[in-house]
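Asks: Attaching a predicted model along with its sequence, questions to come.
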Amino acid sequence: MSAVALMFVSTVPAQACGDEVFGNPSNAAHAGHSGPKAEGVAATSAVKNVEQVANVPDAAGATSVRFLKYGRKDVLFVSGTFGLKSYDVDNPRKPKLLGEVKLPGFWQGEDTEVDEKRKLVFLARDPRAYGGNTQTGESGIYTVDAKRPDKLEIVSYVKVPAGHTTSCVNDCRYVWTGGPAKADNQPADWGGRPIWVTDMRDPRNPKVFPNPIDLYRNDGKTDYAHDVQVDAMGIAWSSGRGGVRGYWTDGWHRDPTTGKVRKATALNPVPYAGGGISELAAPSKFMHNSYRPVGWRAKDGGDHERWGRNGDLIYATEESFLDGCAGDGILVIASLKGSYNGEGWRSTPDKPFRLKTIGSWGVAGQEGSDPASGDCSAHYFDVEGKILVQSFYAQGTRFLDISDPTNPRQIAYHRPGDGRSWYPAWHKGLVYVADNTRGIDILKLTR
């Protein structure tokens, strides 16, 4: 394997995102806290129906993976506590380091975003970067020019009031940035940072809009908006404390909260559907990220579009850490039916609105798990066809058959004893896993 030794050794705890903890923070191995779970490393490995094609140890500290296409070549981009690295993976058994942006002490580029057309990479700087903290630390966005993956260049950095994750909307002309816990200079009644919008039409001169969006997400309270995923219809789904809510960011649409038709923009999106997740499925109410399956689209002979797959399901991950494993984060599958008229935006503590849970899955007690690690929280996932692959930190990478959404079934797993699985991504039949301690594991499902 071609590898370049990593010069920077991370001192950041090799565990969760931070602040999205439900339960006793002193026992949660997440950013800014330490305790029994931070030290709980599984002593043994467990693997079923998975082949490890390769491991890239020089990417230790990895938190996210993305791909960009250059003609016939696909290049892997990895973000982490080191900054950003690019790899040639034409031969996935021998990945080759191409270029890097060195940011020792960076925190942490979770769910790093790429612009396919302009060959840009957007890195969210969390306020805990470079020894900072959520109360007073600086947050922002680095924009990296990746036109030449062997010559990566930071072309801009802009301060943003949020900085845990940043996500493209409207073809990356704008990015939405959210999280983490609120700063000292933000409103006292906020439970966390909402979404700020940045105009990236000129990536060398980004413009941050002063007023945040996705407010009042937790039964009327402004709270932590963690991450945003955009579905095939162009609807941006914001996940965080209080559930998952989807927005139109372009075109003319009826606003269900007012009953009026108006133009949706990245700065003033139109609510679509979504809402809180039942506390019976996700007691923390903190949803980490989501996925809404919708298929191809075609014109119906007029101006209307029809979609080839029912889009009434939302898949969402709860991230939480409790003593033991039984109550840790769960993958929840919920129905969006009954939420298309703004119900999720009118929810209050007295009259809460919750999506109906139709299925769920947790790693605690499942084959291949190690409860002695004390850490069973869910994290990022990716879907290819009817197979969902998901990271579960110390419980490794799990493959689920979701052909029946009411009954997800585990069909394979990869849990190395020294691993911390953060982020999996399907690519050409393989799964590239950002493992915070091992670097990149490249996996092949053999079943």
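Replies: The structure has been received and is ready for your questions.
Asks: Could you use CA atoms for every contact and neighbour count after this?
Replies: Will do.
Asks: Surely L120 and Y142 touch.
Replies: No: between L120 and Y142 there is no contact under C-alpha atoms under 8 Å: 10.2 Å.
Asks: what about those two, which has more around it?
Replies: Each of L120 and Y142 has its neighbours counted (other C-alpha atoms under 10 Å); L120 has more, 22 against 18.
Asks: Can you give me every residue that contacts the closest residue in space to the more buried one that isn't next to it in sequence?
Replies: By the measure of C-alpha to C-alpha, 6 or more residues apart in numbering, the closest residue to L120 outside its immediate chain neighbours is D145, 4.9 Å from it. Contacts for D145 were tallied using C-alpha atoms under 8 Å, 6 or more residues apart in numbering; they are 119-121, 152-155.
Asks: dropping in the other structure now:
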Amino acid sequence: MIPLPTTRVRRRRLAVAAAAAGLLATLLAAGPATATPDPGDAPIQGKVSSEQAAAARTLTNSGEIPGVDEVVHSDNIQHLVNIPKEALPGTNSDLAFQGKYAFSGNYDGFRIFDISNPRAPKTVAQVLCPGSQNDISVSGNLLFLSTDSSRSDNSCASTTQPATEKSSWEGIKVFDISDKRNPKYVASVETACGSHTHTLVPEGRNVYVYVSSYSPNTTFPDCQPPHDGISVIKVPRYAPQKAAIVNFPVLFPGEGPDGGGNPGSPTNPGVSKTTGCHDITVLPSKDLAAGACMGDGILFDIRDPERPKVIDQVQDNVNFAFWHSATFNQSANKVVFTDELGGGGAATCNAAVGPDRGADGIYDIVGKGSKRKLVFRSYYKIDRHQADTENCVAHNGSLIPVKGRDIMVQAWYQGGVSVWEFTNSSKPREIAYFERGPISTDQLVTGGSWSAYYYNGYIYSNDMAKGFDVLKLDDRRTDAAKRVRMHELNVQTQPDYFDRGWDD
């Protein structure tokens, strides 16, 4: 833990940035592995024009955007603490929670924090297990990691190996975390095209895992097109070594080698071709799931978790480039989808890109049963323009459980953390924010908040480069959420907060 830098509490002016010469569409990728953490997993750098660099320096010098690494926030948020990366120097990724613990994914493995005192988190364990992007979740005594980089084998000592080799491995790893100080690797399941993200559907003695992966190639033996579905893994809680794939439901049926998802460019210029899903959020209490699937958003029925069925499928071929993630509201009559324009490695929070691209899309769910439809209402994007040296786009967030209102907290990479309300689907608005200034004003260095989630009264953010942040939100609109306590939270396995009681 290090002392917090001096912060300024101020309402940022909307910066008028110079038009970007072009987006950097760099995707995060794991680098070469050795017995030590992968050196290639550090935040990547990208060139910007001399004009863009000069504009970034002008904006920071004028105070229109924060200075390099300067922390700013709205007056209703406190920055309590930052915990820098230590033994795992790779890119920080997703978060999960259980009891007094937070679990932090990292391209080099995962870290467990004791957050019983949120103002002073303590490291309990750091586990070296390289393999991007190490998307993480927990259920009972089991922890799950996604490996979406081609490895020499399924061990935590594996090295990178081309996906064209049949012996290469990607998929899900399972750890026993009954002893938080000494997690034990107990099982793995190889899945087609790896596991970019995964979603848990807990059910009694078993945990079902929906594995999202994409980008097949005819030269990859274990990742063949059309790859138009998801892998479903069944994991017995008390015998995780028996974990196995039980189904590969096709979500985008269609004729030909590409299936029935969005064809992408050139039919729909600038839109990703659908070759699988990026992320899925389930709402087990309603037997619903929402899939963010590259060029498509889908709503599906999971009453039979082994055989999910699509209810509705939507596209936005004007403003959405890459359907990235999904969040239900508490009443299950809305879904917020995110568009990860530029793959998370580009500067898209500027005047050149505008307010409707790289944004959230808010959809109402109308109708009943198998007749339900997703109906677009509006976009939401932070209006705090960032420098062209800052990667910024809509990313992972969670609901803040306030009865009768739809409020969520969300990560925007170097755009920071935004708390916003969408109770009125057509008029979303920001109510709080936290952010750092650019990592650099000379070049684009990827960083910023990957995930920002609300858990038991606090906001936790996993910054790709800077580490683990804890924030405290004090606002009359969200104060009621402080009374809601969860034992376990995997944001993509969305709880029904109403079932857990409200102290009104």
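Replies: Everything's here; your move. Computed from a prediction, not measured in an experiment: that's the story for all the values here.
Asks: Tell me which residue of structure 2 lines up with the residue nearest to L120 of structure 1.
Replies: Correspondence of D145 of structure 1 to structure 2, assessed by TM-score structural alignment: D176.
Asks: Just name the closest of the contacts of D145 of structure 1 to G275 of structure 1, please.
Replies: Using C-alpha to C-alpha, V121 comes nearest to G275 of structure 1 of the contacts of D145 of structure 1, at 30.2 Å.
Asks: And the helices in structure 1?
Replies: For structure 1, the helices defined by DSSP state H occupy 36-39.
Asks: which strand of structure 2 spans the most residues?
Replies: Counting residues, the longest strand found in structure 2 (DSSP state E) is strand 142-151.
Asks: just checking, what packs against that one?
Replies: Judged by 3 or more C-alpha pairs under 8 Å, 6 or more residues apart in numbering; DSSP states H and E, strand 142-151 of structure 2 is in contact with strand 133-139, strand 169-176.
Asks: okay, the angle between it and strand 133-139?
Replies: 160 degrees (axes from the mean of the first three to the mean of the last three C-alpha atoms, to 10 degrees).
Asks: Might you calculate how far strand 142-151 of structure 2 sits from the centre of the chain?
Replies: Relative to the chain's own centre, strand 142-151 of structure 2 is displaced by 15 Å; criterion: C-alpha atoms, centre = their mean, to the nearest Å.
Asks: now stretch 127-140 of structure 2
Replies: With C-alpha atoms, centre = their mean, you get 13 Å for stretch 127-140 of structure 2.
Asks: Go through it and flag the buried ones.
Replies: Neighbour-count burial for stretch 127-140 of structure 2, with 16 or more other C-alpha atoms under 10 Å as criterion, is recorded at 127-139.
Asks: what about it, how long is it end to end?
Replies: The first and last residues of stretch 127-140 of structure 2 sit 19 Å apart, counting by C-alpha to C-alpha, to the nearest Å.
Asks: Can you find the partner of S278 of structure 1 in structure 2?
Replies: Matched to structure 2 by TM-score structural alignment, S278 of structure 1 sits across from D316.
Asks: That match and F113 of structure 2, how far apart?
Replies: Distance of D316 of structure 2 to F113 of structure 2, given as C-alpha to C-alpha: 39 Å.
Asks: In contact with K242 of structure 2, which residues are there?
Replies: Contact analysis of K242 of structure 2 by C-alpha under 8 Å, 6+ apart lists 187, 235-236.
Asks: so which of these persist in structure 1?
Replies: Mapping the contacts of K242 of structure 2 onto structure 1 (both residues aligned by TM-score structural alignment, their matches' C-alpha atoms under 8 Å) leaves 187, 235 still in contact.
Asks: Out of the contacts of D145 of structure 1, which end up buried?
Replies: By neighbour count, with 16+ other C-alpha under 10 Å, the contacts of D145 of structure 1 hold 119-121, 152-153 as buried.
Asks: Residues contacting the longest strand of structure 2, please?
Replies: For strand 142-151 of structure 2, contacts defined as C-alpha under 8 Å, 6+ apart pick out 29-30, 131-138, 158-163, 168-178, 193-198, 213, 237.
Asks: how does it look with 7 Å?
Replies: Strand 142-151 of structure 2 is contacted from outside by 30, 131-138, 158-163, 168-177, 194-198, using C-alpha atoms under 7 Å, 6 or more residues apart in numbering.
Asks: cool, stretch 44-54 of structure 1 as well?
Replies: Taking C-alpha under 7 Å, 6+ apart as the rule, stretch 44-54 of structure 1 contacts 93, 368, 412-417, 441-447.
Asks: and P416 of structure 1, what pairs with it in structure 2?
Replies: Using TM-score structural alignment, the equivalent of P416 of structure 1 in structure 2 is R436.
Asks: Next, the contact list for that match, please.
Replies: The neighbours of R436 of structure 2, taking C-alpha under 7 Å, 6+ apart as the test, are 66, 69-72, 414, 416.
Asks: Emit the ChimeraX select command for whichever of those are buried.
Replies: A single ChimeraX command selects the buried members of the contacts of R436 of structure 2 (16+ other C-alpha under 10 Å):
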select :66,70,71,72,414,416
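Asks: hang on, the earlier thing: now the helices and strands packed on strand 142-151 of structure 2 in CSV, with distance to P428 of structure 2?
Replies: Formatted as CSV, those follow (distance: least, C-alpha to C-alpha, whole Å):
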stretch, distance to P428 of structure 2
strand 133-139, 29
strand 169-176, 36
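Asks: what residue is smack in the middle of structure 2?
Replies: In structure 2, the residue lying closest to the centroid (C-alpha atoms, centre = their mean) is N396, at 3.7 Å.
Asks: Go ahead and confirm that residue touches Y453.
Replies: No: checked against C-alpha atoms under 7 Å, the pair N396 of structure 2 and Y453 is beyond contact range at 8.0 Å.
Asks: Looking at structure 2 now, which of the contacts of D145 of structure 1 still hold up?
Replies: When the contacts of D145 of structure 1 are mapped onto structure 2 and checked using both residues aligned by TM-score structural alignment, their matches' C-alpha under 8 Å, the preserved contacts are 119-121, 152-155.
Asks: Appreciated, that's everything.
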